[in-house]
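with the sequence up front, the predicted model follows.
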Amino acid sequence: MRALTWQGRRSVAVETVPDPVIQQPNDAIIKVTSTAICGSDLHLYEVLGPFLHPGDVLGHETMGVVQEVGPEAGDLKVGDRVVIPFNISCGHCWMCSRGLFAQCETTQNEKTGKGASLFGYTELYGSVPGGQAEYLRVPEAQFGPIKVPEGAPDERYLYLSDILPTAWQAFEFADVPEGGTLAVFGLGPVGQLTARIALNAGRRVIGVDRVAERLDLARSYGVEVIDLDTVDEIAEAIFDLTSGRGADGTVDAVGMEAHGSPIAKTAISAVGMLPDALARPLTDKFAIDRLAALIACIKSVRRGGTVSVSGVYGGEVDPMPMMEMFDRGITMRLGQCHVKRWTDDITKVLQKDGDLLGVESLATHHVPLEEAPAAYEMFQKKQDGCIKVVLKP
């Protein structure tokens, strides 16, 4: 089959690789019909390369049609149309029974000290081949795949794989009361969906970014936007819009590669140039992140408010404004999304008339799988008005 593979820093290629096969009784094989490039994939493209190997198949936002099932794949059957959550969870362990699917103890990566295995996301999370390919092997198929109805376009349900439940969790974790204000930092795909979910729930939303196309898109849905390049101090701007109090909740939808920290950028780039044997421990145990977005979220939330972090971070020695966080009584909630915890609630919205969350129009680019390398570069450089890319094998 053809698949998008990692080859090195800022280098990916579509290659012919072996077709996946059933390895465990609860596996399934799907023929991929749509697979998206996620902002998290760009971390592999740039920062997390030391934990990848040339030839690793990337991708964790995938849907398709079941081609083959193992004898213990539950009620899944050949021909089912399914979306595949990016985290691989069993549904029955201690963590899963509490809705903590991203911490599944059956697929947990104890050797690297990380949570549940993820599709297409480094040796830290199991080195499981990803879905930017013609076919995908799905472990724990008795629980993971989400069956979706025939007839609707793929984009109506594709984002159930990751960014839609991630955005839903980001809003839920922010704990914004009715009539309250949510400030979303980063208006990429997750930020856009977080804002729309909050608006659909009747909250006021302030969106923060510096990319014109993202600001315009958010504004078209009713978000009050702030262009980072037009304000001296973002926290002051948000306080001005909230009677001097700050937002009830803030969402960091940016993560480790936020702009605004030249020293951290230099450190990250330097580590990325080291041989893997040196870069792995530095990245895993001593790395620092570019914290501009997170610090802004902390400084923009009101006293007693909540900071919700959906952006991916990788550092362990990040400096945090602990005195301010303590004095202001801030709550922080963060972590990988527990996809299936939110599936039922999201599906109810998706099944309503009118595409309330705008998922069918979110992707700005639909390209063949063979053109994925150019799409990665375009997405990473924010060229051509790119908001979201969907690949078609």
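Arrived safely, thanks for sending.

all contacts plus neighbour counts: C-alpha atoms, from now on.
OK.

tell me which stretches of the stretch 101-250 of the chain form strands.
Assigned by DSSP state E, counting those that start in this stretch, the strands in the stretch 101-250 of the chain fall at 135-138, 146-147, 181-185, 204-209, 224-227, 247-252.

any idea which of those is most buried?
Mean neighbours per residue, mean count of other CA atoms under 10 Å, is largest over those for strand 247-252, with a mean of 30.

tell me what it is packed against?
Applying 3 or more CA pairs under 8 Å, 6 or more residues apart in numbering; DSSP states H and E, one finds that strand 247-252 contacts helix 163-174, strand 181-185, helix 292-300, strand 301-309.

out of these, deepest packed?
strand 181-185 (a mean of 28).

list of residues touching the helix or strand hosting Ala13?
Taking DSSP states H and E as the criterion, the element that holds Ala13 is strand 11-16. With CA atoms under 8 Å, 6 or more residues apart in numbering as the test, strand 11-16 has contacts from 1-7, 45, 369-370, 372-373.

would you list those in JSON lines and tack on secondary structure and neighbour count?
Converted to JSON lines, the contacts of strand 11-16 look like this (DSSP: H, G, I helix; E, B strand; the rest coil; neighbours: other CA atoms under 10 Å):
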{"residue": "Met1", "secondary structure": "coil", "neighbour count": "12"}
{"residue": "Arg2", "secondary structure": "strand", "neighbour count": "18"}
{"residue": "Ala3", "secondary structure": "strand", "neighbour count": "29"}
{"residue": "Leu4", "secondary structure": "strand", "neighbour count": "26"}
{"residue": "Thr5", "secondary structure": "strand", "neighbour count": "27"}
{"residue": "Trp6", "secondary structure": "strand", "neighbour count": "24"}
{"residue": "Gln7", "secondary structure": "strand", "neighbour count": "18"}
{"residue": "Tyr45", "secondary structure": "helix", "neighbour count": "21"}
{"residue": "Leu369", "secondary structure": "helix", "neighbour count": "22"}
{"residue": "Glu370", "secondary structure": "helix", "neighbour count": "18"}
{"residue": "Ala372", "secondary structure": "helix", "neighbour count": "25"}
{"residue": "Pro373", "secondary structure": "helix", "neighbour count": "17"}
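
which parts of the strand holding Ala13 are buried?
Judged by neighbour count using 16 or more other CA atoms under 10 Å, the buried positions of strand 11-16 are 11-15.

and here is the other one:
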Amino acid sequence: MKALTWQGNENVAVTDVPDPQIQEPTDAIIQVTSTAICGSDLHLYGVLGPYLKPGDVLGHEPMGIVQEVGSEVSNLSVGDRVVVPFNISCGHCWMCERKLFAQCETTQVRSEGKGASLFGYTSLYGSVPGGQAEFLRVPQAQFGPIKIPDGTPDEQFLYLSDVLPTAWQAVAYADVPQGGSVAVFGLGPIGQMCVRIAKHLGAERVIGIDSVPERLALAARYGAETLDLSTVEDVSATLLDLVDGRGPDSTIDAVGMEAHGGAPGSKIAEIGQKATGLLPDSIAQKITDKVAIDRLDAMYGALKGVRRGGTVSLSGVYGGEVDPMPMMEMFDRGIQLRMGQAHVRRWIDDVLPLVQDPADPLGALDLATHRLPLAEAPGAYEMFRDKTDGCIKVVLAP
């Protein structure tokens, strides 16, 4: 089959790989009909290469048609249409019983000290082949896949794999009071949906922060006040002034480890990330595990821009081990901090009725800016990384 594979730092290609096979009785095989490029994929593209090997299949936002099921998968039948959550969880372990599906004890990658396995996301998370491919093996298929109705556009449901549950959790963790205020740092796909979900759940003021005109315009269309980073010297101080002189009740960092800006150590971290990616994997992994530093501009903005006693929610991916944190300010201002991989299945009951609504209240059909064949995925990665051609979200058709 054809699949998008990692070949080296900032080098991906569509290549021939073996068709997936049933390996465990809880597996299923799906034919992928749509799959998306996530902002997290860009971390693999440019930073997390030491944990990949040439030929690894990328992608963790797939949906498709069931082709085959293992003997212990009684909830799915051949021909079912499904969306596949990006984290692989069993549904019955101690963590899953508590709806902490991203920490599933059945699929935890204990050798790396990490949580549940993820599709297409490095040896840190199980080296499970990803969904930017013609076919996908789905472990723990007795629980993970979400059945969806026939006769609807793929994009109406595709984002149940990651974008919508991740954004929903980000807003839930932000704990925005009814009628309160929230600032969203980064208006990529997750940030866009955070804006829409926050408004849907009753936030009175939602401030979207970015520097890309197309992203700012899209967030404004869904009710956000927008703040262009290129026009302000200190985004945190601006937020404090903008919302009653005290700052928003909550902030959401939807950017993660590769933020752009001038936070302390940011340039050093950027140089370090790039240099580490050029080292042999065995050395680079040790450096990353012990001394990796993230680019923290979005996190700093979120921490320093929230009001005293407010809540900061992190949904952007971080991988540093020695990130400098403004602990005195965080402690003095009584900030609450919540974070983590999205527990996808935990939020499906909340999100599914909204995507099933023909009125499309969250604008799922209005997120993708580019729909391309899988063969054009390498160029799409570059476009998404560089934010050219108005690119906000890419959906691929294998």
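Looks like it arrived, so ask away. Only a predicted model underlies this, so the values are computations on that prediction, with no experimental measurement involved.

still on that earlier bit, what two of the contacts of strand 11-16 of structure 1 have the greatest distance between them?
Pairwise distances across these (CA to CA) peak at 22.2 Å, for the pair Met1 and Tyr45.

picking up where we left off before, and the buried residues of strand 11-16 of structure 1, which two are the farthest apart?
Top of the distance list for those (CA to CA): Ser11 and Glu15, 12.7 Å.

for the counterpart of Lys392 of structure 1 in structure 2, which residues are in contact?
Counting by TM-score structural alignment, Lys392 of structure 1 corresponds to Ala397 in structure 2. Going by CA under 8 Å, 6+ apart, Ala397 of structure 2 touches 32-35, 371-374.

of the residues you listed, grab the buried ones for ChimeraX.
In ChimeraX, a selection of the buried entries from these looks like this (16+ other CA under 10 Å):
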select :32,33,34,35,372,374
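
the contacts of Ala397 of structure 2 in strands, which ones?
32-35, 371-373 (DSSP state E).

check contacts around the residue nearest to Glu257 of structure 1 when sequence neighbours are not counted.
The shortest distance from Glu257 of structure 1 to any non-neighbouring residue, by CA to CA, 6 or more residues apart in numbering, is to Arg290 (5.4 Å). By CA under 8 Å, 6+ apart, the residues touching Arg290 of structure 1 are 255-261, 264-265.

and for Gly126 of structure 1, the neighbour number?
As a burial measure, Gly126 of structure 1 scores 22 neighbours (other CA atoms under 10 Å).

what of Ile288 of structure 1?
22.

can you find the partner of it in structure 2?
In structure 2, Ile288 of structure 1 lands on Ile293 (TM-score structural alignment).

contacts for stretch 20-30 of structure 2 next, please.
Here stretch 20-30 of structure 2 has contacts from 64-73, 135-142, using CA under 8 Å, 6+ apart.

how about that stretch: buried residues?
20, 22, 26-30.

do the same with stretch 146-159 of structure 2
146-148, 154-159.

and which of those is nearest to Arg307 of structure 2?
Nearest member of the buried residues of stretch 146-159 of structure 2 to Arg307 of structure 2, counting by CA to CA, is Tyr159, at 31.4 Å.

contacts only, for the closest one.
Contacts of Tyr159 of structure 2 by CA under 8 Å, 6+ apart are 61, 364.

10 Å instead?
35-36, 61-63, 83-85, 165-166, 189, 355, 364-365, 367 (CA atoms under 10 Å, 6 or more residues apart in numbering).

Arg137 of structure 1 now?
Arg137 of structure 1 neighbours (CA under 10 Å, 6+ apart): 19-23, 27-31, 66, 68-69, 119, 128-131.

same question for Ser117 of structure 2.
Applying CA under 10 Å, 6+ apart to Ser117 of structure 2 gives the contacts 86-89, 102-110, 123-128, 139.

list buried residues within those residues.
Buried among those by 16+ other CA under 10 Å: 86-89, 102-109, 123-128, 139.

circling back: same list (the buried residues of stretch 146-159 of structure 2) but as TSV, adding distance to Gly79 of structure 2.
Shown next, in TSV, are the buried residues of stretch 146-159 of structure 2 (distance: CA to CA, whole Å):
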residue	distance to Gly79 of structure 2
Ile146	13
Lys147	11
Ile148	11
Asp154	15
Glu155	19
Gln156	19
Phe157	17
Leu158	17
Tyr159	20
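
just the closest of those residues to Val312 of structure 2, please.
Tyr159 (23.8 Å).

relative to Thr226 of structure 2, how far out is that closest one?
Distance, Tyr159 of structure 2 to Thr226 of structure 2, by CA to CA, to the nearest Å: 24 Å.

now Ala36 of structure 2
Relative to Thr226 of structure 2, and taking CA to CA, Ala36 of structure 2 is found at 26 Å.

closest one of the ones in strands among the contacts of Ala397 of structure 2 to Val78 of structure 2?
Nearest to Val78 of structure 2 among those, with distances taken as CA to CA, is Val32, at 13.5 Å.

aligned partner of the closest one in structure 1?
Using TM-score structural alignment, Val32 of structure 2 sits opposite Val32 in structure 1.
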